[in-house]
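Asks: Here is a sequence with its predicted model. Questions after.
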Amino acid sequence: MLVFIIWLFCFFFHLGQSFDNALFDLREKSEIDKRIPPTELIVVTIDDKSLDAMKRFAGRWPWPRSVHAELIEGLNTYSPQAIAFDVLFNEPDVYRPDDDLYFAQVVEDADNIYLALLGLEYHNQSVKNHYPLALFPFLKQLNSQQMGSVNVLRQDDAVVRQYYSKVWINDQAFLSLGAKISDFAMSDDTPIKLQWQNTSAFEIYSYVDIFNAVATEDAQFLTRFRDKRILIGATAAGLFDEVSTPISNSAPGVFVIANAAANYLNGTFYISVSDWLIISTAFLLIMCVSSIYFYNTSLVIQFSVSCVVLVLALVLVWYIYLLLAPYSLDLPVATLSLSAVLALLLQFLMQSYVQYREKQFANKLFGRFLDPNVVKNLLDHQNLAQFGSSEIVEVTVLFSDIRNFTSLSEKHDVSEVVALLNDYLSMQVATIFKHNGTLDKFIGDAVMAFWGAPLQTNNHAEQAVLAALEMEQNLIHFRATLPNKYQSLDIGIGIHSGKVLCGFIGTEQRLDYTVLGDTVNLASRVEGLTKTHNRILVTQQTAQRTKLNYQFVDKVLVKGREQPVELLTPER
């Protein structure tokens, strides 16, 4: 849920927009050659060729408006559907007023001529009145229906991907020039997202070629403009308004309008997928990636599987993204992919933290009972949650006691005896850990340990006996280092195998990982019998679980048992 909330924040604040834009541009470049502009749309360019050729009779740019008037009259003879100028005629020509009157009369007499207006001082406080000021055509009497906005909608990265179908200026709605030339009317003010055409795919003519055809009355050439929609705009170097688009870093503005007109005429502009569908899809992606972490496997495996799932999800989303292109559906792939990436990273971080806390807790608990290497193995391969409850397991229990320790401590200096005891116990605990045993507790000078939990093994009995044999050797070597007064130091070790109740026993202030049951009691009683029989005594139940050799010692009836217990000692 946390991942989903974070993604919703990113979604509503458009934090993945730049990645979505990059993927959109990439898709447009890959799809551009598959798209064909409508045949009725023609682009007439005021290019460098036209500027050079027109100098001899029209002078330098801007040309007298009578030039455009003659062009309109010549083209209208062949009944084009529309002629639109992506040229701002916002100021009268004070030096050639007659030319302006001629141009004005021609525009007024035709109902298929559209001139450009440009909104100024962009504001984003409301939908209406985006442009309180504008550069209108200088023709005061011009019908507003013959004006079309040429404003472009640049995104934060200054790239034009969307197009205004309608703008508001002084509470009056004006359709864009692209919509005007296409006879397209939008019911709302929502910008459209364009499917971009290759510039070279448009039918393009140089302005001077058409003007010469009009001047020479070249009917064969001009016939091709019958029933066409003609868009006139500048492409000459230094003359056109440079626009960055998904397919070009410096496209003439006239081709933005041409692309918009092509989208209107073909009905191919993108339709955005509803927010609810995007949110639902993101939720499913998050759940899909997050579900990997619900399984009780190692974090490395979870992360690896999640990465594989993430890659497959991203490939699938990208594939769907490409499939949707012909259907004019726009899907925010990067934003959706962000949901899966967030799910992967945040779940990994959260699971890492949870496992870290679990390991810290387990290490704190088991560090007192087990060898550090065993603890590490336990934490790496076991489910730590299972240690919160008790269970019945088969173990081998070992009791070891120093014989006559009470009288020994009474006859010698207490601090000296305590130091001796600590050295002895440290040595024996190291041996228990060496053989993967679990230290249960110290009972005075006695040691209780067991094998088979928490790490369950099949050879727990043999590990316990081998540990006892090494503990015996430890005693011999340790005693050799002591003064004569401690040469009577000896031990007894009793071992028994069977079922026990194993788990944490105690309170929040003090927890012990221990074993309980008749098996424990019998192992303790067997250790007590070592005083009269042998230093190491093993029951038949333990011996039969090992591959070691034993010597029979005795059969003894112990307290709490109806049948005598067979005692053995391992061969040295």
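Replies: Sure, I can see it. Numbering: from 1, shown residues only.
Asks: use CA for all of it now, contacts and neighbours both
Replies: OK.
Asks: Which positions within the helix ranked longest in the chain qualify as buried?
Replies: Secondary structure of the chain read by DSSP state H shows that its longest helix is helix 333-366. Going by neighbour count (16 or more other Cα atoms under 10 Å), the buried part of helix 333-366 is 333-348, 351, 355, 358-359, 362-363, 365-366.
Asks: which residues touch stretch 314-321?
Replies: Contacts to stretch 314-321, defined as Cα atoms under 8 Å, 6 or more residues apart in numbering, come from residues Asp330, Leu331, Val333, Ser337.
Asks: Just the closest of the residues you listed to Ala419, please.
Replies: Set against Ala419, the nearest of these by Cα to Cα is Ser337 (64.7 Å).
Asks: Give the burial count for the residue lying closest to the closest one once chain neighbours are set aside, as a bare number.
Replies: Spatial nearest neighbour of Ser337, excluding adjacent residues (Cα to Cα, 6 or more residues apart in numbering): Leu314 at 6.2 Å. By the criterion of other Cα atoms under 10 Å, Leu314 has 20 neighbours.
Asks: Ok, Ser497 next?
Replies: Neighbour count for Ser497, taken as other Cα under 10 Å: 28.
Asks: host element of Ala313?
Replies: Taking DSSP states H and E as the definition, one finds Ala313 inside helix 299-324.
Asks: what's the following helix or strand after that helix?
Replies: The C-terminal neighbour of helix 299-324 among helices and strands, as given by DSSP H and E, is strand 329-330.
Asks: which non-adjacent residue is nearest Leu194?
Replies: Closest residue to Leu194 apart from its sequence neighbours, by Cα to Cα, 6+ apart: Phe269 at 5.0 Å.
Asks: From Pro191, how far out is that neighbour?
Replies: Distance, Phe269 to Pro191, using Cα to Cα, to the nearest Å: 10 Å.
Asks: what do you get for Gln17?
Replies: According to Cα to Cα, Gln17 and Pro191 sit 16 Å apart.
Asks: who's more crowded, those two?
Replies: Between Gln17 and Pro191, Gln17 has the larger neighbour count (other Cα under 10 Å), namely 18 against 15.
Asks: unless I'm mixing things up, that one is touching Val333, no?
Replies: No - under the contact definition of Cα atoms under 8 Å, Gln17 does not touch Val333, with a separation of 9.8 Å.
Asks: just to revisit the earlier point, now for the residue nearest to Leu194: which residues touch it?
Replies: Ile192, Lys193, Leu194, Gln195, Asn263, Ser328.
Asks: putting a second one here so we can go through both:
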Amino acid sequence: MIKLKSMLSQWLVKLTRRLKNNFYIYLALLFTVLMLLDAGVFHIGQNMRDKSFDFMVKNRISQTQPDPDIVIVDINEASLAALSKEYGRWPWPRQVLGEFVENVQAQRPKAIVFDIVFSDADIYNPDSDAYFNEVIAGSDNTFFPILRLDASQDTLSKLKYSQILGLSAEENADQNATIAAILPHFSGALKANRLGTHNVYPDSDGIVREYRIYHNDAGWHLPSLPLVVGQFSDNNATKIDSVPLPQNMLLNWRGKPFSYHYVSFSDVFTDLASQHKTRSQHEFTNKIVIIGSTAAGLFDIKPTAMDKQFPGVEVLATAIDNVKHRDYLKVWRGKTPYILMSLLLIWATTFAFYFKVDRDKFNSIFTSSQIGLLILSYIGINITNTYIDLTGPILWAVALFGIAKIYALATDRGLQRWLAFGVKSDAENATVIIMPIL
């Protein structure tokens, strides 16, 4: 084993003498190829970006405060238990929700948004359904979700885009194009500018970071529920062409779960129906009221950048908040910036070693520059709502710096004297002694 180590050491010495400073060029070329493969195939840099983004978003110095005019009426476990004796656990007869809407409307809310899909009729309570439909048909500020199904099923659907009221279309839009989606069962909900998708599309690692603001298929523009509600709050009709928002909006989270103002559905429902009310009669005046659920049994929990257990209704609230205030997060990313920044750092580091820049100064400059770039990313997301993704390029530069540093130490003349090779022989065998010279 010792002889093998000795032979390997001698081979490395010969190799370094032969390559000299050209080693740094070869190393940079290798890193360039690996980086290009990652950008096009493996996407390791993208995964690192997501993790660093999650860390910085979760640990911002100051979070943007939730809009106080957004209230979540929570069908929580307590509500399910409180109303179970009279209406069953879930689903309740639609009459319950109809009474809630009718009573809340007396307080003149800005909007009432359902985070509930009403896909089918309640065949056991037709009168209840009729009452609910009558209530929402008489309102002009109730909003309902469309559940967008997988686009691969579009050709199997009989629902045409042209049948959905309020959609905008391009000049060459296919008038016969079909869409796989679940619309509200109730005719009173099928109004222009009152419907939108509420689908959440996680990234490849299963984490929700973005919200699809609109779909653009077959020349038709299908808005999301946050877009419809956000534009309604600005007293504007939904027009995709005039929306200053990206199709996939990076969410500007307002904090950990339950950062918004929550009220229990059963508490509000009971008080609204009571003759002796204890709650403010202006509790929902000019508010965006979102009706959804955090009950564990209804399984509306999403893994997000902020928490692995994040209420789905609060994801919707965050998206509405971002659209309303236009303060969604922006990110400097993409293949081109990633490649260019990586090339810059890789080759700048390489040339510093190749041209033998003063080692102590370069060590200080390199270390401080990498830390400075990370600080720049952190400051950007705290002050400007812009995330400058430099994680991948920095890691490429650090990896190259580490290998180049080891090579530089191995070839340094002063350090070559650090090792001395001696041979000690006896009658039976020979051993190689490696000892430092101080």
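Replies: All right, it came through fine. Source: prediction; values computed, not measured.
Asks: Need the TM-score from the superposition.
Replies: Aligned and superposed, the two chains score 0.71 in TM-score terms (TM-score structural alignment, normalised by the length of the second structure); 354 aligned residues with a Cα RMSD of 3.4 Å.
Asks: thinking again about what came up before, of the contacts of Phe269 of the first structure, which ones are shared with the second structure?
Replies: Using both residues aligned by TM-score structural alignment, their matches' Cα atoms under 8 Å, the second structure keeps these contacts from the contacts of Phe269 of the first structure: Ile192, Lys193, Leu194, Gln195, Asn263, Ser328.
Asks: Mind putting those into TSV with distance to Leu425 of the first structure?
Replies: Output for these, formatted as TSV (distance: Cα to Cα, whole Å):
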residue	distance to Leu425 of the first structure
Ile192	82
Lys193	79
Leu194	81
Gln195	81
Asn263	87
Ser328	79
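Asks: Which parts of the stretch 201-350 of the second structure are helices?
Replies: With DSSP state H, counting those that start in this stretch, the ranges of helices along the stretch 201-350 of the second structure come out as 225-233, 265-273, 312-325, 335-354.
Asks: which residues make contact with stretch 312-324 of the second structure from outside it?
Replies: Outside stretch 312-324 of the second structure, the residues touching it (Cα under 8 Å, 6+ apart) are 66-67, 70, 72, 115, 198, 211, 225-227, 229-231, 233-234, 245, 251-254, 257-258, 260, 290-294, 300-302, 328.
Asks: Repeat that for stretch 120-127 of the first structure.
Replies: Contacts of stretch 120-127 of the first structure (Cα under 8 Å, 6+ apart): Asn129, His130, Tyr131, Pro132, Leu133, Ala134, Leu135, Trp168, Asp189.
Asks: could you measure the second one against Val87 of the first structure, distance?
Replies: What it means is His130 of the first structure. In this view, His130 of the first structure and Val87 of the first structure are 21 Å apart by Cα to Cα.
Asks: ok so, going back, of all the helices of the stretch 201-350 of the second structure, which lies closest to Val57 of the second structure?
Replies: Using Cα to Cα and comparing these, the one that lies nearest Val57 of the second structure is helix 312-325, at 14.2 Å.
Asks: Looking at the first structure, which strand is longest?
Replies: If you go by DSSP state E, the first structure has its longest strand at strand 491-506.
Asks: Read off where that one ends up in the second structure.
Replies: Following TM-score structural alignment, strand 491-506 of the first structure has no partner segment in the second structure.
Asks: Tell me which other helices or strands that strand touches.
Replies: Packing partners of strand 491-506 of the first structure (3 or more Cα pairs under 8 Å, 6 or more residues apart in numbering; DSSP states H and E): strand 391-402, helix 460-480, strand 511-516, helix 518-528, strand 536-539, helix 540-543.
Asks: for those, which one ends up most surrounded?
Replies: Counting by mean count of other Cα atoms under 10 Å, strand 536-539 has the highest mean neighbour count of these, with a mean of 27.
Asks: And that one, what does it pack against?
Replies: Strand 536-539 of the first structure sits against helix 460-480, strand 491-506, helix 518-528, strand 565-570, with contacts defined as 3+ Cα pairs under 8 Å, 6+ apart.
Asks: So what does Arg35 of the first structure match up with in the second structure?
Replies: Arg35 of the first structure maps onto Thr64 in the second structure, by TM-score structural alignment.
Asks: ditto for Trp63 of the first structure
Replies: With TM-score structural alignment as the criterion, Trp63 of the first structure lines up with Trp92 in the second structure.
Asks: Give me the secondary structure label for the nearest residue to Leu139 of the first structure once chain neighbours are set aside.
Replies: Spatial nearest neighbour of Leu139 of the first structure, chain neighbours left out: Ala104 (6.6 Å); criterion: Cα to Cα, 6+ apart. Per DSSP: H, G, I helix; E, B strand; the rest coil, the local secondary structure of Ala104 of the first structure is helix.
Asks: so Ala104 of the first structure makes contact with Pro137?
Replies: No - contact criterion Cα under 8 Å: Ala104 of the first structure and Pro137 do not qualify, at 10.1 Å.
Asks: circling back: would you mind giving the helices of the stretch 201-350 of the second structure as TSV with distance to Asp38 of the second structure and mean neighbour count added?
Replies: Listed next are these as TSV, based on distance: least, Cα to Cα, whole Å; neighbours: other Cα atoms under 10 Å:
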stretch	distance to Asp38 of the second structure	mean neighbour count
helix 225-233	35	25
helix 265-273	49	18
helix 312-325	31	23
helix 335-354	10	18
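Asks: how about Phe421 of the second structure, what does it touch?
Replies: Val432, Ile433, Ile434, Met435.
Asks: Which of those residues sits closest to Ser204 of the second structure?
Replies: For these, the closest approach to Ser204 of the second structure (Cα to Cα) belongs to Ile434, at 50.8 Å.
Asks: so Gly233 of the first structure sits right up against Asp86, yeah?
Replies: Yes - using Cα under 8 Å, Gly233 of the first structure is in contact with Asp86, at 4.7 Å.
Asks: Any figure for the gap between Val73 of the second structure and Ser79 of the second structure?
Replies: According to Cα to Cα, Val73 of the second structure stands 10 Å off from Ser79 of the second structure.
Asks: Of those two, give the one with the bigger neighbour count.
Replies: Neighbour count, other Cα under 10 Å: between Val73 of the second structure and Ser79, Val73 has more, with 25 against 19.
Asks: The more buried one belongs to a strand, doesn't it?
Replies: Yes - Val73 of the second structure: assigned to a strand according to three-state DSSP.
Asks: What range does stretch 305-313 of the second structure cover in the first structure?
Replies: Aligned by TM-score structural alignment, stretch 305-313 of the second structure corresponds to residues 246-254 of the first structure.
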